[in-house]
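Novice: test case, fold it:
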Amino acid sequence: MVLGAAEAAVLAFDVGGTDIKAGLVDPAGNVLGMRRVPTPLDAARPAEAILDRLAGLAEELGVEFPDIPAKAAGVIVPGIVDSVEGVGIYSANLGWRNFPFTAEAEKRLGLPVAFDHDVRSAAAVEHAFGGSKEFDDVVVMVVGTGIAAAVFSGGVAVTAGGFAGELGHAQVPDPDAGPNSTGMTILEAVGSAGAIAKRYCAHSRTTVDGARDVLLRAQSGDAVAARVWADAVDALAFTICQCVNIIGTEAVVIGGGLAEAGENLLEPLRTRVDQILDFQRRPRLIQAQLGQDAGLLGAALNARALLDGAR
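Specialist: Below is the predicted model of the structure:
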């Protein structure tokens, strides 16, 4: 019941690269009938196939809870999203370009639809109800296989037509730079959970079961694992410090799979940020509190806001 009470029930859909989460959020704020299904992948009809699946899930929830009719739906997706125009501009992993999500979803669901970005929506819930709610200038970073972020300035989300917050593609020093390199790479290539595992495998010629395995090896004295983990911390700290210098960030919320490392990530990250910064204020580094359901709750919050705006 993180969201609290509202006047009507809403449907919530969190579309990911692997799975779709769906549920009915009743007026009291309870998530009912939550289910997780594989995201359909159709190269010829990538967005349409997903919306067809959402329509089927909406029908299932309607049959399961006939006495709790939804009055709106929230749909969130990855990629570059223009929520004002209701368009999915681009998704590298799922394959659409300039698709009119809001219009097409409303046709299939027969409800008003609030369409937005997955990380931005999850971040809005985390910022409103989680550990950063006391701050106005916040970056919420989701660090998993890739890295995405939502930026709040003066308490307001910065969207820039869907292009803000692409921190995973921000430039950072490249720890593997060769003599003919520019010396820079993108944050995702060093600081993401996927990159940590990939770089360890490349440097050690040993297969590992994800970033957590690399951390455990580092704690056991594996020098290669320790260096790869430290490189990730350096890259994340570099980007956080850039945010502090450019937009005055006062709190950074770390979510996603890598955040499950807790203080094993946050403590060295705080230390490195402190070493890099000079006169600037030190941002508070906070572990995300709402976990894997933040996106679904964010989609529901968007749908509720749509109904509030219609009244």
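Novice: going by C-alpha atoms from here, please, whenever you check contacts or count neighbours.
Specialist: Fine.
Novice: OK, contacts around residue 265?
Specialist: Taking C-alpha atoms under 8 Å, 6 or more residues apart in numbering, we find residue 265 in contact with 233, 258, 259.
Novice: next helix or strand past the helix or strand where it lies?
Specialist: Under the criterion of DSSP states H and E, residue 265 resides in helix 263-276. Later in the chain than helix 263-276, the nearest helix or strand by DSSP H and E is strand 284-287.
Novice: which strands and helices sit next to the helix or strand where residue 297 lies?
Specialist: Here residue 297, judged by DSSP H and E, is contained in helix 294-310. If you count contacts as 3 or more C-alpha pairs under 8 Å, 6 or more residues apart in numbering; DSSP states H and E, helix 294-310 packs onto strand 9-15, strand 19-25, strand 70-77, strand 113-117, helix 118-129.
Novice: need those in a markdown table with mean neighbour count and distance to residue 204, can you?
Specialist: Shown next, in a markdown table, are these (neighbours: other C-alpha atoms under 10 Å; distance: least, C-alpha to C-alpha, whole Å):
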| stretch | mean neighbour count | distance to residue 204 |
| --- | --- | --- |
| strand 9-15 | 28 | 35 |
| strand 19-25 | 23 | 32 |
| strand 70-77 | 26 | 36 |
| strand 113-117 | 28 | 37 |
| helix 118-129 | 25 | 33 |
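Novice: please give the structure of this sequence too, so both can be compared:
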Amino acid sequence: MRHVIALDVGGTGMKAALVGSDGALLHEARRPTGRERGPDAVVETILGFAAELRAYGTEHYGESAAAAGVAVPGIVDAERGTAVYAANLGWRDVPLRDLLGERLGGVPVALGHDVRTGGLAEGRLGAGKGAERFLFVALGTGIAGAIGINGVIEAGAHGSAGEIGHVVVRPDGPLCGCEQRGCLETLASAAAVTRAWAAASGDPEADAADCAEAVRAGDPAAVRVWRDAVDALAAGLVTALTLLDPRTLIIGGGLAEAGETLFTPLRAAVEERVTFQTVPEIVPAALGDTAGCLGAGLLAWDLLATEVSA
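Specialist: Below is the predicted model of the structure:
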């Protein structure tokens, strides 16, 4: 059975799959990145994991993987196949495509940014299926986005399109890692809500999920923290929809797991801010933590289709 290898590399763990031509996950596996052993060890873990997946596919499906796709965090140069920078993995200019291709016997390898890769899967297979234009926004430790047009993710001229987390929504706000103040992700990410709720509740162990639960219980302090985050998020999203005019706005990541505790006030806050803009359908992501693997598989199949057409 023809299949591809898909790898979704996170800061601490990796999700992997063998993906069929119809997008089905034929085999799934997980593994720690081993980042505590240093950046070179992370690369070797990825290469070894991919080789094991290739061997599994040969044994169980009668042939070796036709290609591989890998999604990684940080700054990615997909054209050169290089992981340019990933702070949480200690990477700078890692030629991951070439290294994987060599380890996998010369098969073609596609490299993508983790959020844009997950957005590709959501657009084609998940919550954005059928929408010719969509914006996928992941609310996790940070905030990032993916711009989808006719089933393809727009990466931008320099590979950094969709970085909505660094849109400034509160110019006098907290300092961001990018050295601006008041970036969206400093105010509305899961990490930002965790920080705010830990301070407001006096519990250093409290996190964003605890805040959402307290909101549902009617805790006034939690409601204030949540409202501040939702207001900031709505401001950033209205900027994005003003520029992009998407048909569908897909929200994923850890904060989206709060469900209607997030989506009901968020939809209302967006609608309050628009003037001439058309409010898109605002929906939760559908694929959960499989989006990255599915997207990496789509990257691999797209690469094979491009090579055939060429």
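Novice: if we can go back for a sec, dump the helices and strands packed on helix 294-310 of structure 1 into a markdown table; add distance to residue 98 of structure 1 as well.
Specialist: Converted to a markdown table, these look like this (distance: least, C-alpha to C-alpha, whole Å):
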| stretch | distance to residue 98 of structure 1 |
| --- | --- |
| strand 9-15 | 17 |
| strand 19-25 | 21 |
| strand 70-77 | 13 |
| strand 113-117 | 14 |
| helix 118-129 | 17 |
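Novice: quick one: which of the ones you listed is nearest residue 310 of structure 1?
Specialist: strand 70-77 (10.8 Å; C-alpha to C-alpha).
Novice: tell me where structure 1 has helices.
Specialist: Using DSSP state H, the helices found in structure 1 span residues 46-64, 101-109, 118-129, 188-191, 193-204, 211-219, 223-247, 263-276, 294-310.
Novice: between the first one and helix 101-109, how many degrees?
Specialist: Here the directions of helix 46-64 of structure 1 and helix 101-109 differ by 40 degrees (axes from the mean of the first three to the mean of the last three C-alpha atoms, to 10 degrees).
Novice: can you check the fifth one too?
Specialist: Regarding helix 193-204 of structure 1 and helix 101-109, their directions subtend 110 degrees when assessed with the same axes, to 10 degrees.
Novice: residues contacting residue 59 of structure 1?
Specialist: Residue 59 of structure 1 neighbours (C-alpha under 8 Å, 6+ apart): none.
Novice: give me the distance between it and residue 50 of structure 1.
Specialist: 14 Å (C-alpha to C-alpha, to the nearest Å).
Novice: could you do residue 231 of structure 1 as well?
Specialist: 37 Å.
Novice: ok so, going back, and of the contacts of residue 265 of structure 1, the nearest to residue 17 of structure 1?
Specialist: Nearest to residue 17 of structure 1 among the contacts of residue 265 of structure 1, with distances taken as C-alpha to C-alpha, is residue 258, at 17.5 Å.
Novice: need the counterpart of the closest one in structure 2.
Specialist: In structure 2, the residue matched to residue 258 of structure 1 (TM-score structural alignment) is residue 255.
Novice: roughly how far does the residue of structure 2 positioned farthest from its centre sit from residue 21 of structure 2?
Specialist: Here structure 2 reaches farthest from its C-alpha mean at residue 62, the gap being 32.3 Å by C-alpha atoms, centre = their mean. Remark: distance between residue 62 of structure 2 and residue 21 of structure 2 (C-alpha to C-alpha) = 15 Å.
Novice: try residue 180 of structure 2
Specialist: Remark: distance between residue 180 of structure 2 and residue 21 of structure 2 (C-alpha to C-alpha) = 43 Å.
Novice: same check on residue 165 of structure 2?
Specialist: Residue 165 of structure 2 is 33 Å from residue 21 of structure 2, by C-alpha to C-alpha.
Novice: give me the more crowded residue out of these two.
Specialist: Ranked by neighbour count (other C-alpha atoms under 10 Å), residue 165 of structure 2 and residue 21 place residue 165 first, with 25 against 13.
Novice: give me every residue that touches the aligned residue in structure 1 for that one.
Specialist: Using TM-score structural alignment as the criterion, residue 165 of structure 2 maps onto residue 168 of structure 1. Counting by C-alpha under 8 Å, 6+ apart, residue 168 of structure 1 touches 146, 147, 148, 149, 186, 187, 188.
Novice: repeat that for residue 53 of structure 2.
Specialist: Counted by C-alpha under 8 Å, 6+ apart, residue 53 of structure 2 has contacts 5, 17, 18.
Novice: burial measure for the closest residue to residue 261 of structure 1 other than its chain neighbours, as a count.
Specialist: Nearest non-adjacent residue to residue 261 of structure 1, counting by C-alpha to C-alpha, 6 or more residues apart in numbering: residue 212, 7.3 Å away. Residue 212 of structure 1 is flanked by 17 other residues according to other C-alpha under 10 Å.
Novice: for residue 294 of structure 1, see how far away residue 212 of structure 1 is.
Specialist: From residue 212 of structure 1 to residue 294 of structure 1 the distance is 22 Å (C-alpha to C-alpha).
Novice: could you do residue 300 of structure 1 as well?
Specialist: Relative to residue 294 of structure 1, and taking C-alpha to C-alpha, residue 300 of structure 1 is found at 10 Å.
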